[in-house]
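Undergrad: need the 3D shape of this:
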Amino acid sequence: MSGRERRSFGVEEEYLLLDAVTGRPSDHAEPLIRSLPEQRERADREFFSSQLETATPVCVDAAEAEEALTGFRRAVSEEAARRGVVLAGTGLPPVGGEEAGTVTPKKRYRAIEAEVRNAGAYQYVTGTHVHVEVPSRDAGVDALQRLARWAPTLLALSANSPIWLGEPTGFASWRHIKSMTWPIAGYPPAFADGDEYDRAIGQLVASGVLLDSGIVTWVARLSDNFPTIELRIADAHLEARDAAAFGVLVRAIVDQGLREAEEGVAAPGIVPGLLDGALWLAARDGLEAELVDPAAGESRPAFEAVDLLLESVAPTLAAYGDLERVEGYADRLRRGGSQAAQQLRRYEEDGVAGLLDLYRTGSEREPGEARDRPAATAV
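TA: The predicted structure is shown next:
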């Protein structure tokens, strides 16, 4: 980017490990990690033993993030297949969620289990988390306020958990709804600066509402450990290339917002309650109906909202060389149906076996492999 340092970002992906026959969660995280020493530094166990997590390096280029995620998925997927398991990029397991998950035997996870009790017993939620570099915690708080306008659109773009306990839920992202059972949830309120944000987190911990500052479960937050903001709103993606495209879209929104702040452009004001309501509707309808613009206080057809978002950050995407990648991501969803719609279609056609094939295909792709979905599959 001419005249500006290129802002770094990173993507964390969480996956579910599902039995290759039944589709039910399978506690294979630890043996999978042990069997892949070359991936061990990039793999980690999550809250349940049927969940696995990875993260890209700190990236500047989208291709670097996509290559890291695609390579990890393919390596783990091949080993998982040998063990009768599917590495699944989906926000929730479509079946088996009525059984309490096996909590990973880490001291902190045991402490969380004791704190949240039955609210955590069925939290098979898996997501795509995006970290974007910010120059300070004050700037990060301001960036969170500016990102808020686009949160419903970002949730709709990534919604990928429509089936739970073997039945369509009527929601595109049932993961978002299940995530609302944590002690704090939804989008964070506006803060004046980083100090006010940190005082609020300190009071939540001191009061006993939160176990510690690492369990701040807002859909967006400041990182404790890195100079970043973290957007946690997205479901796990079916394909790594889409997770990478989502990551650079978030980077562009944050980057443009920070530049607008430097230029003295005020952050949009949002009526209290409107944003979380807009997120609830986005989780329900995904890209299949209308989305609420919480800054304007009005709704519009989902892909009009997507187009408005892309138009607003097109100069920044173009400056990073990401415009074609992100437009391709949106176009695949427009032509082939949202991720949630794809899951519902495959479940209707072939049941759990069809879903497992969809997940398996998304995880076994070679980096750069052509895999556009044909327009004939659109719904």
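Undergrad: drop to CA atoms for contacts and neighbour counts, all remaining ones
TA: Noted.
Undergrad: using the three-state scheme, assign residue 335.
TA: Secondary structure assignment for residue 335 (DSSP: H, G, I helix; E, B strand; the rest coil): helix.
Undergrad: give me the next element, helix or strand, following the strand ranked longest in the chain.
TA: As assigned by DSSP state E, the longest strand anywhere in the chain is strand 9-19. Proceeding N to C from strand 9-19, the next assigned helix or strand is helix 29-35, under DSSP states H and E.
Undergrad: re earlier: distance from the longest strand of the chain to the middle of the chain?
TA: Relative to the chain's own centre, strand 9-19 is displaced by 9 Å; criterion: Cα atoms, centre = their mean, to the nearest Å.
Undergrad: and if you look at stretch 6-16?
TA: 9 Å.
Undergrad: buried set for it?
TA: For stretch 6-16, burial by neighbour count (16 or more other Cα atoms under 10 Å) applies to 7-16.
Undergrad: over to stretch 128-146?
TA: So for stretch 128-146, counting by 16+ other Cα under 10 Å, buried means 128-134, 137-146.
Undergrad: that one: end-to-end distance?
TA: Stretch 128-146 has an end-to-end distance of 20 Å (criterion: Cα to Cα, to the nearest Å).
Undergrad: residue boundaries of the strands in the protein?
TA: 9-19, 43-45, 51-55, 85-88, 127-133, 163-164, 167-168, 220-222, 228-235, 290-293, 298-301.
Undergrad: quick check: the closest residue to residue 77 other than its chain neighbours vs residue 338, distance?
TA: Take residue 77 and drop its neighbours on the chain: the residue closest to it by Cα to Cα, 6 or more residues apart in numbering is residue 87, 5.4 Å away. From residue 87 over to residue 338 the distance is 20 Å, taken as Cα to Cα.
Undergrad: now swap in residue 179 and tell me
TA: The value you get for residue 179 to residue 338, if Cα to Cα is used, is 21 Å.
Undergrad: what about those two, which has more around it?
TA: Using other Cα atoms under 10 Å as the criterion, residue 179 and residue 338 rank with residue 338 on top: 24 against 21.
Undergrad: show me what contacts the spatially closest residue to that one that is not a sequence neighbour?
TA: For residue 338, ignoring the flanking residues on the chain, the nearest one in space by Cα to Cα, 6+ apart is residue 287 at 6.4 Å. Residue 287 makes contact with 156-157, 302-303, 338 under the criterion Cα atoms under 8 Å, 6 or more residues apart in numbering.
Undergrad: another one to check against the first:
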Amino acid sequence: MSHACRFGIEEEYFLSDAASRGSVRKVSPKFIAAVQEAFPEEVQREMLQSQIEVATPVCETMGEARRSLAALRTGLASLGLEHGMLLLACGTHPSAVWSRQRATDIARYDQLMRDLQMLGRRNQLCGMHIHVEVPDEDERIRLMGRIMPYLPLILALSTSSPFWQGQRTGLMGYRLSAYAELPRTGLPELFDSPAGYRAYVETLVSAGAIKDASYIWWAVRPSDKHPTLELRVADSCTRLSDTLAIAALYRCLVHHLLCNPHVNAELPAAARAIASENMWRAQRYGIHGGLISPESRSMRTVPDLLDELIDQLSGDAATLGCSDDLAACREIVAMGTSADMQLGVFEEARGRGGQAAGLAAVVDWLATETRADGVTWSREREPRLLGAA
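TA: Now for the predicted structure:
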């Protein structure tokens, strides 16, 4: 079988005050107007004013996605600086306080805030979503379960949320722990058939619990708007190269499962429980802790599992033209994830200037790495970048 596996990538970013390094409470209408003029189709507001989301067009090659995201990151970062803000790609803001956030005044978000109450205001979290085209709806639903065992590995590679409310959490990926407060999150159920999934959605909609399937926020789900299987498990990746590597991995996995319908076709009931345990391990340890292998009933290291998986997907990567981006997943393991880098920056700066200095240094590092254009952000450059502010 041949599958084009066209795809798109959505990234959520924080808007951070360039002077205080905390998150902004209210975004200037002039900034929003400038963004809408520069990117009329690619950028949208998020539930909190301190966040913004971008989306690539439908892509057929990794090069298309790279060019789109590089332009979006660089353009938004530059516009942000003109309005006194830094653009940060990470799962949680290092120092922002959720109780100080303001909601975005949009009808859908107003309704969500009424429903979720404090949980909505605490949802100061940014993820990366990857859509891969799977034209057949039944196939998308089946793939949702079949791809579940791979989600912890993807999460481990993407971890970028070691801080919460100005404190080290002890986790490499805290974002999903906070996100789990919301209903209809986490791993999807192992439905016995596409009809079972549709019956679940139809029951919730008919009962008035949700408006449509877009209110189901699982780690992977059939998209309600597009003919795609949407990955939602990953933290927002700070480095563009990490985003593209994980997108290539996910795209190759979808292609592989489509071309090999026997793989994970009959997952036992325990598979979801084991995947859930591995999700915790990925959150806690990132790439440094082992993941449980149900086949060997042993703990496997992330580098070993990744090497094995990349070898399995080599043919798919060649077919899709993304071998180099898939191989770049190994660089994440070799260099460390964003969470590793954030913690290293924090400890070094804290040793020189204390907790506040450590958090500020992390924000500066995130701003530099998010830009994707080689420009280094530092406090010393602020007057020139921001004008006379």
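Undergrad: any idea how far the residue nearest to residue 338 of structure 1 is from residue 52 of structure 1?
TA: Distance, residue 287 of structure 1 to residue 52 of structure 1, using Cα to Cα: 27 Å.
Undergrad: structure 2: matching residues for the longest strand of structure 1?
TA: When structure 2 is aligned by TM-score structural alignment, the counterpart of strand 9-19 of structure 1 is residues 7-17.
Undergrad: quick check: that stretch compared with structure 1, mean distance?
TA: Mean deviation of stretch 7-17 of structure 2 relative to structure 1 after superposition (mean Cα distance after the TM-score superposition for structure 1): 0.6 Å.
Undergrad: surely residue 112 of structure 2 and residue 121 touch.
TA: No. Using Cα atoms under 8 Å as the test, residue 112 of structure 2 is too far from residue 121 to be in contact (10.1 Å).
Undergrad: and stretch 242-260 of structure 1, how far from the chain's centre?
TA: 13 Å.
Undergrad: that one vs structure 2, average distance?
TA: For stretch 242-260 of structure 1, the mean deviation from structure 2 after alignment is 1.0 Å (mean Cα distance after the TM-score superposition for structure 1).
Undergrad: got the buried residues for that stretch?
TA: 242-258.
Undergrad: for it, which outside residues touch it?
TA: Outside stretch 242-260 of structure 1, the residues that reach it (Cα under 8 Å, 6+ apart) are 7-11, 62-63, 65-66, 69, 128, 130, 132, 139, 142-143, 146-147, 236-237, 266, 313, 316-317, 322, 325-326, 329.
Undergrad: and if we set it to 7 Å?
TA: For stretch 242-260 of structure 1, the external contacting residues (Cα atoms under 7 Å, 6 or more residues apart in numbering) are 9, 11, 62, 65-66, 128, 130, 132, 143, 146-147, 237, 313, 316-317, 325-326, 329.
Undergrad: likewise for stretch 188-206 of structure 2?
TA: 138, 141-142, 145, 210-213, 218.
Undergrad: ok, stretch 43-62 of structure 2 next?
TA: Here stretch 43-62 of structure 2 makes contact (Cα under 7 Å, 6+ apart) with 6-15, 23-27, 42, 65, 68-69, 101-104, 109, 322.
Undergrad: redo that, cut-off 8 Å
TA: With contacts defined as Cα under 8 Å, 6+ apart, stretch 43-62 of structure 2 is touched by 4-16, 23-27, 35-36, 42, 65, 68-69, 72, 101-104, 109, 121, 124, 126, 244, 248, 320-322, 325.
Undergrad: do the same with stretch 126-140 of structure 1
TA: Residues outside stretch 126-140 of structure 1 that contact it (Cα under 8 Å, 6+ apart) are 7-16, 51, 90-92, 175, 193-195, 222, 227-237, 243, 247, 250-251, 254, 258.
Undergrad: so how far is it from its chain's centroid?
TA: In terms of Cα atoms, centre = their mean, the centre of stretch 126-140 of structure 1 is found 13 Å from the chain centre.
Undergrad: pretty sure residue 292 of structure 1 contacts residue 152?
TA: Yes. Here residue 292 of structure 1 lies in contact with residue 152, judged by Cα under 8 Å, at a distance of 7.1 Å.
Undergrad: overlap in contacts, those two.
TA: Common neighbours of residue 292 of structure 1 and residue 152, using Cα under 8 Å, 6+ apart, are 278, 282.
Undergrad: show me where the stretch 201-350 of structure 2 has its helices.
TA: Taking DSSP state H, counting those that start in this stretch, the helices of the stretch 201-350 of structure 2 run over residues 240-259, 270-285, 302-312, 314-320, 323-327, 329-335, 338-353.
Undergrad: dump these to CSV, plus distance to residue 76 of structure 2.
TA: Below are the helices of the stretch 201-350 of structure 2 laid out as CSV (distance: least, Cα to Cα, whole Å):
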stretch, distance to residue 76 of structure 2
helix 240-259, 14
helix 270-285, 29
helix 302-312, 33
helix 314-320, 30
helix 323-327, 24
helix 329-335, 25
helix 338-353, 20
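Undergrad: the nearest residue to residue 50 of structure 1 once chain neighbours are set aside and residue 350 of structure 1, how far apart?
TA: Once flanking residues are discounted, residue 50 of structure 1 sits nearest to residue 27: 4.2 Å by Cα to Cα, 6+ apart. Separation of residue 27 of structure 1 from residue 350 of structure 1 (Cα to Cα) stands at 25 Å.
Undergrad: okay, the two: which has more neighbours?
TA: Between residue 27 of structure 1 and residue 350, residue 27 has the larger neighbour count (other Cα under 10 Å), namely 22 against 12.
Undergrad: that one contacts residue 17, correct?
TA: Yes. Using Cα under 8 Å, residue 27 of structure 1 is in contact with residue 17, at 7.2 Å.
Undergrad: sorry, back to before: for the helices of the stretch 201-350 of structure 2, which one sits closest to residue 185 of structure 2?
TA: Evaluated with Cα to Cα, the helices of the stretch 201-350 of structure 2 place helix 270-285 nearest to residue 185 of structure 2, the distance being 12.1 Å.
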